[in-house]
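K.L.:
No letters, just coordinates:
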């Protein structure tokens, strides 16, 4: 694979530092007071991306088109394949504009969905994350997906809520200034069939075309959001800034231009490892420069113990609750939990202190 070094990715002079207490994704479009089901017969063309949603596709009948904004930029389109009276597959596509994109967004969206799904299920749902990418000569899209068993609650006149076992799929994609998700729930499809349907959906509805419509402004250096937690002293602030610089540097040296156009690919564990190493290096260099808060010293004492024992990747797997690419992570999970106990590693090390982000014009 050819990699492209992009000098602007490590030009720190242009970096904007913003301290915010809440990290959020905003949407461009003027929202409706409430969602509206569009009454459209025949093909529906999403004007902003040129994606066509036909009334019938691959034995799936389009059931609803829900619009969340006046310009119909943010839409949810649902298809149903009715195999029998009691057996069906529901395919739902989400397409929406973004006002900003940060390196944690893909992970955050996946984690929120898992939380909500478990809150609305009668038993625990395990969304084991899997990682994928799709590319052409212009863009490369990274994504998170999961195929899982789920007891879906449906209204029932006699039981109130009736839970039915389903095989389900969720896929969330980094498409630059556009958000795209696939959600499938089926009574009779196998895991392999769901994966095949995901692949067909990506191709037919033009995943890579969506990603090319609104690229990230990589001619500018990504800005940095700093968590208010780090304001306790200058050592914490400057160490975290050093970590953010290091991550930007790693991305510039190790990413293809066509993948930087669509997202940060934060699932790649190596950028996080490099960032942590540089943060610790900064701390050790400046440890004696002046007084620091007790919590800062405690944090770095723990991080240094993690690094000295060769546990940075295990730490990251635990910190991000599996939402990072580390093939050995699950097998070494219990070993790391024991290490945390033995070496007195607290949950404070799992705080997220910064995010890289772009404002989408």
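P.N.:
The structure has been received and is ready for your questions. Values in this document were obtained by computation on a predicted structure and should not be read as measured data.
K.L.:
When you work out contacts or count neighbours from here on, use the C-alpha atoms and nothing else.
P.N.:
OK.
K.L.:
Could you look up the SS state of residue 65?
P.N.:
Under DSSP: H, G, I helix; E, B strand; the rest coil, residue 65 falls in the strand class.
K.L.:
what number of residues lie near it?
P.N.:
Neighbour count of residue 65, defined by other CA atoms under 10 Å: 20.
K.L.:
do residue 109 as well
P.N.:
That count, for residue 109 with other CA under 10 Å as the rule, works out to 13.
K.L.:
That one: what's it in contact with?
P.N.:
With contact set as CA atoms under 8 Å, 6 or more residues apart in numbering, residue 109 has these partners: residue 172.
K.L.:
Buried residues in the helix or strand containing residue 168, which are they?
P.N.:
In the assignment (DSSP states H and E), residue 168 maps to strand 160-175. Buried residues in strand 160-175, counted by 16 or more other CA atoms under 10 Å: 163, 166-175.
K.L.:
same deal with stretch 82-90?
P.N.:
Buried residues in stretch 82-90 (16+ other CA under 10 Å): 82, 88-90.
K.L.:
Return the subset of those lying in helices.
P.N.:
Per DSSP state H, helices hold no members of the buried residues of stretch 82-90.
K.L.:
My guess is residue 250 contacts residue 274. True?
P.N.:
Yes. Contact criterion CA atoms under 8 Å: residue 250 and residue 274 qualify, at 7.3 Å.
K.L.:
between these two, which one's more packed in?
P.N.:
residue 250 (20 against 16).
K.L.:
so the more buried one sits in a helix?
P.N.:
Yes. Under three-state DSSP, residue 250 sits within a helix.
K.L.:
count of residues packed around the closest residue to it other than its chain neighbours?
P.N.:
Using CA to CA, 6 or more residues apart in numbering and skipping residues adjacent in sequence, the residue nearest residue 250 is residue 271, 5.9 Å away. For residue 271, the neighbour count with other CA under 10 Å is 18.
K.L.:
quick revisit: same for the strand holding residue 168, what does it pack against?
P.N.:
helix 105-119, strand 140-156, strand 178-186, helix 191-204, helix 207-213 (3 or more CA pairs under 8 Å, 6 or more residues apart in numbering; DSSP states H and E).
K.L.:
Which SSE is immediately downstream of the last one?
P.N.:
Which is helix 207-213. strand 223-226.
K.L.:
ok, second structure coming up, stack it against the first:
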């Protein structure tokens, strides 16, 4: 009676032991599942236009090396130093294939591509991958055993990502949600035959940080849609031209419509860049050495290279400048046509 009872207990323990390994045959995993967070430090788009890329090839996800657990039922592979892991990876359920090959739509603003380099460094795979894609990476040689503690592949130089603007950006930044699942990685022993099924537990999950990602986009502002401002002073009587900056009968007014690609409410400034006259650094030089042009903004003399304040509301401002001819004091002007040029730029304060 006692003998039968002992056999019965041992049999139950054996069944329990087998059940504990089910779904993790020849696999490596983490418990709890390791999160590899996309490295968004210093990520920015150089331009705001649709099709602009940002690429990161190293330190793309952090941490890039960590402890893992592995099961190995028998020796495999010819290497004395390494065991080789074969990857299977799914993209997160919130991501959908983009119209651009290899990319996945994150939101209306941006697409994402994740790449991984095979162990031999000569080929790149784009996620998602299946076993038949042969995405292989090495770890330290595993002995035979269960729940073996090892180190993950060194992902620092083998994983990269690219971001792609899906449309022209009218704001100053692109945002990506926090805790967004990008991809889930599974691994089994590459050298084990027949090929094991995909494990029940993943090696890692690629994620965004809980705070999400804010990617700056260059703020661009233009004046009058970038069109040249042409001023015609018309016919003037030489003796009637003032020798001091003033608003008088020969003054001409020019509207400035400022529009930015960000709907920001912010203090800004407009500034003249031009050559200046030899007789006053406050005046724009003309083709007549004895004649300059004064520019006024909001009733104040706007000197070249000196900022004059404006206020952007929803990324726009409507301003006006006044241009007045000014002659050199004490000289008699020669008649004839003259030309002058200057550039007005917008700067954010």
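P.N.:
That came through fine. Keep in mind that this is a model prediction, so the values were computed, not measured.
K.L.:
Just the TM-score for the two chains, thanks.
P.N.:
After superposition, the two chains reach a TM-score (TM-score structural alignment, normalised by the length of structure 2) of 0.25; 131 aligned residues with a CA RMSD of 5.8 Å.
K.L.:
Return the residues in contact with the residue nearest to residue 250 of structure 1.
P.N.:
247, 250-251.
K.L.:
any chance of those in a markdown table, with distance to residue 182 of structure 1 too?
P.N.:
A markdown table is the format used below for the contacts of residue 271 of structure 1 (distance: CA to CA, whole Å):
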| residue | distance to residue 182 of structure 1 |
| --- | --- |
| 247 | 29 |
| 250 | 30 |
| 251 | 27 |
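K.L.:
any idea how far residue 170 of structure 1 is from residue 142 of structure 1?
P.N.:
Separation of residue 142 of structure 1 from residue 170 of structure 1 (CA to CA, to the nearest Å): 14 Å.
K.L.:
thought residue 152 of structure 1 was touching residue 166?
P.N.:
Yes. Using CA under 8 Å, residue 152 of structure 1 makes contact with residue 166 at a distance of 6.7 Å.
K.L.:
that older thread, so the residue nearest to residue 250 of structure 1 belongs to a helix, correct?
P.N.:
Yes. Assessed by three-state DSSP, residue 271 of structure 1 belongs to a helix.
K.L.:
so how far is residue 239 of structure 1 from it?
P.N.:
In terms of CA to CA, residue 271 of structure 1 sits 16 Å off from residue 239 of structure 1.
K.L.:
Can you give me the first-to-last residue distance of stretch 67-82 of structure 2?
P.N.:
First-to-last residue span, stretch 67-82 of structure 2, CA to CA: 16 Å.
K.L.:
Going along the chain, name the strands of the stretch 251-361 of structure 1.
P.N.:
354-359 (DSSP state E, counting those that start in this stretch).
K.L.:
right, I mislabeled it, should have said the stretch 1-150 of structure 1
P.N.:
Using DSSP E, counting those that start in this stretch, strands in the stretch 1-150 of structure 1 cover 17-19, 31-37, 44-46, 51-53, 56-57, 60-69, 75-84, 87-97, 100-102, 130-135, 140-156.
K.L.:
If you count contacts, what does the last one end up packed against?
P.N.:
Yep, that's strand 140-156 of structure 1 we're talking about. Going by 3+ CA pairs under 8 Å, 6+ apart, strand 140-156 of structure 1 lies up against helix 105-119, strand 130-135, strand 160-175, helix 191-204, helix 207-213, helix 257-260.
K.L.:
That one to helix 105-119, inter-axis angle?
P.N.:
20 degrees (axes from the mean of the first three to the mean of the last three CA atoms, to 10 degrees).
K.L.:
Can you name the next helix or strand after the longest strand seen in structure 2?
P.N.:
Selection of the longest strand in structure 2 by residue count, based on DSSP state E, yields strand 316-327. The helix or strand immediately downstream of strand 316-327 of structure 2 is strand 343-348, counting by DSSP H and E.
K.L.:
what's that following strand packed up against?
P.N.:
strand 221-223, strand 266-273.
K.L.:
if we can go back for a sec, can you add distance to residue 303 of structure 1 and give the helices and strands packed on strand 140-156 of structure 1 back as JSON lines?
P.N.:
Converted to JSON lines, those look like this (distance: least, CA to CA, whole Å):
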{"stretch": "helix 105-119", "distance to residue 303 of structure 1": "22"}
{"stretch": "strand 130-135", "distance to residue 303 of structure 1": "27"}
{"stretch": "strand 160-175", "distance to residue 303 of structure 1": "30"}
{"stretch": "helix 191-204", "distance to residue 303 of structure 1": "39"}
{"stretch": "helix 207-213", "distance to residue 303 of structure 1": "37"}
{"stretch": "helix 257-260", "distance to residue 303 of structure 1": "29"}
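K.L.:
Out of the ones you listed, flag the one nearest residue 297 of structure 1.
P.N.:
helix 105-119 (28.6 Å; CA to CA).
K.L.:
Now the closest one: buried residues?
P.N.:
In helix 105-119 of structure 1, counting by 16+ other CA under 10 Å, buried: 105-108, 110-111, 114, 117-118.
K.L.:
what's the answer for stretch 238-255 of structure 1, then?
P.N.:
By neighbour count with 16+ other CA under 10 Å, stretch 238-255 of structure 1 contains the buried residues 238-252, 255.
K.L.:
same check, this time on stretch 269-279 of structure 1
P.N.:
Buried-residue list, stretch 269-279 of structure 1, by 16+ other CA under 10 Å: 269-279.
K.L.:
Residue 185 of structure 1: which of those is nearest?
P.N.:
residue 269 (30.5 Å).
K.L.:
which element is residue 238 of structure 1 on?
P.N.:
Residue 238 of structure 1 belongs to helix 234-254, assigned by DSSP H and E.
K.L.:
Ok, residue 125 of structure 2 next?
P.N.:
Secondary structure assignment for residue 125 of structure 2, by DSSP H and E: strand 124-126.
K.L.:
Deepest in the core, which of the helices and strands packed on strand 343-348 of structure 2 is it.
P.N.:
strand 221-223 (a mean of 19; mean count of other CA atoms under 10 Å).
K.L.:
other SSEs contacting that one?
P.N.:
strand 252-260, strand 343-348.
K.L.:
Format those as CSV; extra columns: distance to residue 36 of structure 2 and mean neighbour count.
P.N.:
Formatted as CSV, those follow (distance: least, CA to CA, whole Å; neighbours: other CA atoms under 10 Å):
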stretch, distance to residue 36 of structure 2, mean neighbour count
strand 252-260, 37, 17
strand 343-348, 37, 16
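K.L.:
residues near residue 64 of structure 1, how many?
P.N.:
Residue 64 of structure 1 has 18 nearby residues by other CA under 10 Å.
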